[in-house]
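*Asks:* Fold the following, please.
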Amino acid sequence: MVLLHSTEGMSGAIRGELHKMMELTYYRQRRDINATPPPPLSELKNSWPYLFCLKGIFLHFHLLTGITLLQRVMESIEGKGKRILRFFQERPTNREAHAVLSKYQEGNSLVLCILQLLMAHFKERTESLLIEADVAATAADMERNGLPDSPALIFQGESMTPSKWMLSVESEVVFGPCSEAFVEGLAALFATYYNLNLAYQDEAACTLEFIQRGIVGINPETGSKVAGKRDKKMKVMNPHVCTLLRKLMDFECHLKKNNNN
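*Replies:* A predicted model of the protein is given here:
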């Protein structure tokens, strides 16, 4: 894979044999990622370059969890996304969520709107996970301006209609600019936490756990990926996330009841 990348770059990812190569070397990938102390990002990129392209990101996540992530996220957004939006439209939970809704129009990115609504609802700092950038900005521009240490999704274009996106990890752009659908950016962002064995940062922990449980459907009875809690007894679920999920279930039942009537 290193040789393939040296000759063909990231375009080598389209080769059919990449899946087999990723599968055969999966144990070594996990060994390197989980080494103590953790390896520098530059070392992982040199050793496993295709861990940082869309195909490689999703392949590794599937080998790790058994979940076809992009399909799962797309189906979940298609099935639940509009209901989540309608819930906030009919029952805005705070002024921050209302402000997000005031900018949303038909035809805008539903995925981006949902992410912003979740962060507004949980009163989390948007810039800890989502960074707005000029459509002409390059990866080097973003790195010069400073990026968070935790994984972040950079969206370029209008505030609710991104035309491109980038993925950053450890203050470095590792993928993009990319013109693929923004839902792929969300899936790649989420996969990065699992692939690289990273904890959710406190500033976006509720939003990320909601994505994990409410959109991806990973629901461990114990354990948490929130930073700073590894040595403590884990809660079954973040209570704020649990409350919102319960309210959404009640809202869905209410909609079904009205439709039946």
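
*Asks:* drop to CA atoms for contacts and neighbour counts, all remaining ones
*Replies:* Will do.

*Asks:* Now do the buried residues in the strand or helix carrying residue 258.
*Replies:* Using DSSP states H and E, residue 258 maps to helix 239-260. Buried residues in helix 239-260, counted by 16 or more other CA atoms under 10 Å: 241-242, 244-245, 248, 251-252.

*Asks:* now swap in stretch 153-172 and tell me
*Replies:* Applying 16+ other CA under 10 Å to stretch 153-172 flags 153-157, 159-169, 171-172 as buried.

*Asks:* Helix, strand, or coil at residue 166?
*Replies:* Recorded secondary structure, residue 166: strand (DSSP: H, G, I helix; E, B strand; the rest coil).

*Asks:* Let's see this one next, to set against the first:
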Amino acid sequence: MTKQEVELIIFKVSAEGQDAIHMKIYKNGTTCRYGVGGLPQLGISGMSFFNSSKFFDAIIAKVPDEVLESPSMYEEETPNGSLEYVIAFYGVSKNGDTGERAEWTKSTGIRLRLDRRTQFRHPMLSLADSLTMDATELTNEWYFDVVLNARYNVLSSTLPQETIITQPKTEAEIHQHFEWYINQMMTSSRKWSMANFGENKTYGREGRSYKGDVQQDDKSFAINFSPLNDSTAPADKKPWWKVW
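*Replies:* Model prediction:
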């Protein structure tokens, strides 16, 4: 394949049957994701239809041409538990669709199935890990708003109008998965910060608009939702805040 032919990139990292991260990034702007890169597997997922290929363009630019020339696969025995990296590239649709209904005629990619205590040190592992982490970082702020919607029922002004969010059925489960999400973000190897994710946007809930102020340090995370036009807000709603 060539970069010009690629229309979809899929990333998946899994361990012992659980997905640590799963993403689909389409050239047409469709973006799907659940997970941060850690375990347990998160049950909050989002699919948004962006009118932009910004995520796709940033990732495909980092893919070496030789990766697309032929598939790269490696598999070893996993007596200590398995860790699997998958990066798949798809393109050239035979039915004209370049989204979820596409029938791709070309594909290639990377698949590495490793033991949790592997001694495998091939450059392909470093590439798979760095590309996956780069794609995760690019979509972190968008996924943050997806998770907030599931947890607090607030709609970010920067989420595309066409966004589908799925989540666990009960409030207790949603709260648990939200805690897992925060933990995984705060303990990421790249030390991701959510502190700026509330900037330059508003959050809507029940017909009101709120400003989301995120506070994070090495040990704690908090988000404070303050109503806009504060002088007109009922006293018992100033501010509405949540702390994890």
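
*Asks:* what's the TM-score here?
*Replies:* Once the chains are laid over each other, their TM-score by TM-score structural alignment, normalised by the length of the second structure reads 0.29; 116 aligned residues with a CA RMSD of 5.7 Å.

*Asks:* any chance of the buried residues of helix 239-260 of the first structure in TSV, plus distance to residue 26 of the first structure?
*Replies:* As requested, the buried residues of helix 239-260 of the first structure are exported to TSV (distance: CA to CA, whole Å):
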residue	distance to residue 26 of the first structure
241	32
242	34
244	36
245	34
248	38
251	42
252	40
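
*Asks:* and which of those residues is nearest to residue 194 of the first structure?
*Replies:* residue 241 (19.2 Å; CA to CA).

*Asks:* Would you agree the closest one is in contact with residue 210?
*Replies:* Yes - using CA atoms under 8 Å, residue 241 of the first structure is in contact with residue 210, at 5.9 Å.

*Asks:* mind checking how far residue 22 of the first structure is from residue 187 of the first structure?
*Replies:* Here the distance between residue 22 of the first structure and residue 187 of the first structure works out to 19 Å (CA to CA, to the nearest Å).

*Asks:* whoops, I mixed them up, residue 254 of the first structure
*Replies:* Counting by CA to CA - residue 254 of the first structure and residue 187 of the first structure are separated by 30 Å.

*Asks:* what do you get for residue 74 of the first structure?
*Replies:* In terms of CA to CA, residue 74 of the first structure sits 9 Å off from residue 187 of the first structure.

*Asks:* again, but for residue 119 of the first structure
*Replies:* Residue 119 of the first structure sits 17 Å away from residue 187 of the first structure when distances are taken as CA to CA.

*Asks:* Between these two, tell me which one has more neighbours.
*Replies:* Comparing residue 119 of the first structure with residue 187 by other CA atoms under 10 Å, the one with more neighbours is residue 119, at 26 against 21.

*Asks:* returning to what we had before: in strands, which of the buried residues of stretch 153-172 of the first structure fall?
*Replies:* If you go by DSSP state E, these have 153-157, 161-169, 172 in strands.

*Asks:* Determine the set of other helices and strands touching the helix holding residue 258 of the first structure.
*Replies:* Counting contacts by 3 or more CA pairs under 8 Å, 6 or more residues apart in numbering; DSSP states H and E, helix 239-260 of the first structure packs against helix 82-90, helix 205-210.

*Asks:* Out of those, the one nearest residue 42 of the first structure is which?
*Replies:* Per CA to CA, nearest to residue 42 of the first structure of those: helix 205-210, 25.1 Å.

*Asks:* quick one, helices of the first structure?
*Replies:* Secondary structure of the first structure, counting by DSSP state H: helices at 2-8, 18-24, 26-33, 41-47, 54-65, 69-76, 82-90, 95-103, 110-121, 139-145, 182-195, 205-210, 239-260.

*Asks:* Present the ones you listed as a markdown table; the columns should include distance to residue 132 of the first structure.
*Replies:* Output for those, formatted as a markdown table (distance: least, CA to CA, whole Å):
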| stretch | distance to residue 132 of the first structure |
| --- | --- |
| helix 2-8 | 30 |
| helix 18-24 | 33 |
| helix 26-33 | 29 |
| helix 41-47 | 24 |
| helix 54-65 | 21 |
| helix 69-76 | 22 |
| helix 82-90 | 21 |
| helix 95-103 | 14 |
| helix 110-121 | 11 |
| helix 139-145 | 10 |
| helix 182-195 | 13 |
| helix 205-210 | 17 |
| helix 239-260 | 25 |
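
*Asks:* so who does residue 8 of the first structure touch?
*Replies:* Applying CA atoms under 8 Å, 6 or more residues apart in numbering to residue 8 of the first structure gives no contacts.

*Asks:* mind checking how far it is from residue 2 of the first structure?
*Replies:* From residue 8 of the first structure to residue 2 of the first structure the distance is 10 Å (CA to CA).

*Asks:* now residue 244 of the first structure
*Replies:* Distance, residue 244 of the first structure to residue 2 of the first structure, using CA to CA: 45 Å.

*Asks:* and if you look at residue 175 of the first structure?
*Replies:* For residue 175 of the first structure, the distance to residue 2 of the first structure - CA to CA - is 17 Å.

*Asks:* So which of these two has more stuff around it?
*Replies:* Higher neighbour count among residue 175 of the first structure and residue 2: residue 175, with 18 against 14, using other CA under 10 Å.
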